[in-house]
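Q: coords please:
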Amino acid sequence: MLRAITLAFALSVFPATAFANSCPSIMAAIDAALPASTLAEADMTKVKELRAKGEQLHASGDHAGSEAALNEAKKILGI
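A: Model (predicted):
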């Protein structure tokens, strides 16, 4: 019985952990693309706001919201 509970707990935690780890890699991709970007100033401001929002959401535990904001920034950057 204890083994089944432990297995169920491990399986329920793993996807959340894997999902949470994608946020830093998306932030790193954005950070790497920013210096070479030729976006208009308004778009660059939007990307930086989304990047900051994504980091804040990640830190607060909202990984779905973080990934959504970060992916929107990636889309604007064209990466």
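Q: going by C-alpha atoms from here, please, whenever you check contacts or count neighbours.
A: OK.
Q: now do the contacts for residue 71.
A: residue 26 (Cα atoms under 8 Å, 6 or more residues apart in numbering).
Q: please identify the helix or strand for it.
A: Taking DSSP states H and E as the criterion, residue 71 maps to helix 63-77.
Q: and the helix or strand that residue 59 is a member of with helix 63-77, angle?
A: Assigned by DSSP H and E, residue 59 belongs to helix 41-60. Per axes from the mean of the first three to the mean of the last three Cα atoms, to 10 degrees, the angle that helix 41-60 makes with helix 63-77 is 160 degrees.
Q: compare with the first, here's sequence two:
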Amino acid sequence: MLRSISLAVFLAVVPATAFANSCPTIMAEIDAALPTATIAEADKTKVKELRAQGEKLHAAGDHAGSEAALNQAKSMIGI
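A: You can find the predicted model right below:
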């Protein structure tokens, strides 16, 4: 019984942890691509705002919201 409960907890935690760890990876991709991105200055400003919003949401534990903001930023700079 304890083994089944432990397995269930493990299977619930592992995907959440993997999901949470993708936010920093996306932020790093944005940080690497932004300096050489050939987009309008207004779009660069928007990308920076979305990246900051994603970081804030990640820190607050809202990883779905964080990924949504970060992926929107990625699409704006073409990565």
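Q: hmm, back to that, what's the mean deviation for the helix holding residue 59 of structure 1 versus structure 2?
A: With the two structures superposed, helix 41-60 of structure 1 lies on average 0.4 Å from its match in structure 2, counting by mean Cα distance after the TM-score superposition for structure 1.
Q: list the helices and strands that helix packs on?
A: Packing partners of helix 41-60 of structure 1 (3 or more Cα pairs under 8 Å, 6 or more residues apart in numbering; DSSP states H and E): helix 22-33, helix 63-77.
Q: looking at those helices, which is closest to residue 43 of structure 1?
A: Among the helices and strands packed on helix 41-60 of structure 1, the nearest to residue 43 of structure 1 by Cα to Cα is helix 63-77 (7.2 Å).
Q: mean distance, the closest one to its aligned residues in structure 2?
A: Averaged out, helix 63-77 of structure 1 is 0.3 Å away (mean Cα distance after the TM-score superposition for structure 1).
Q: and that helix, what's buried?
A: Buried positions in helix 63-77 of structure 1, judged by neighbour count with 16 or more other Cα atoms under 10 Å: 63-74, 77.
Q: about what we covered before: could you dump the helices and strands packed on helix 41-60 of structure 1 into CSV and include distance to residue 10 of structure 1?
A: Shown next, in CSV, are the helices and strands packed on helix 41-60 of structure 1 (distance: least, Cα to Cα, whole Å):
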stretch, distance to residue 10 of structure 1
helix 22-33, 19
helix 63-77, 19
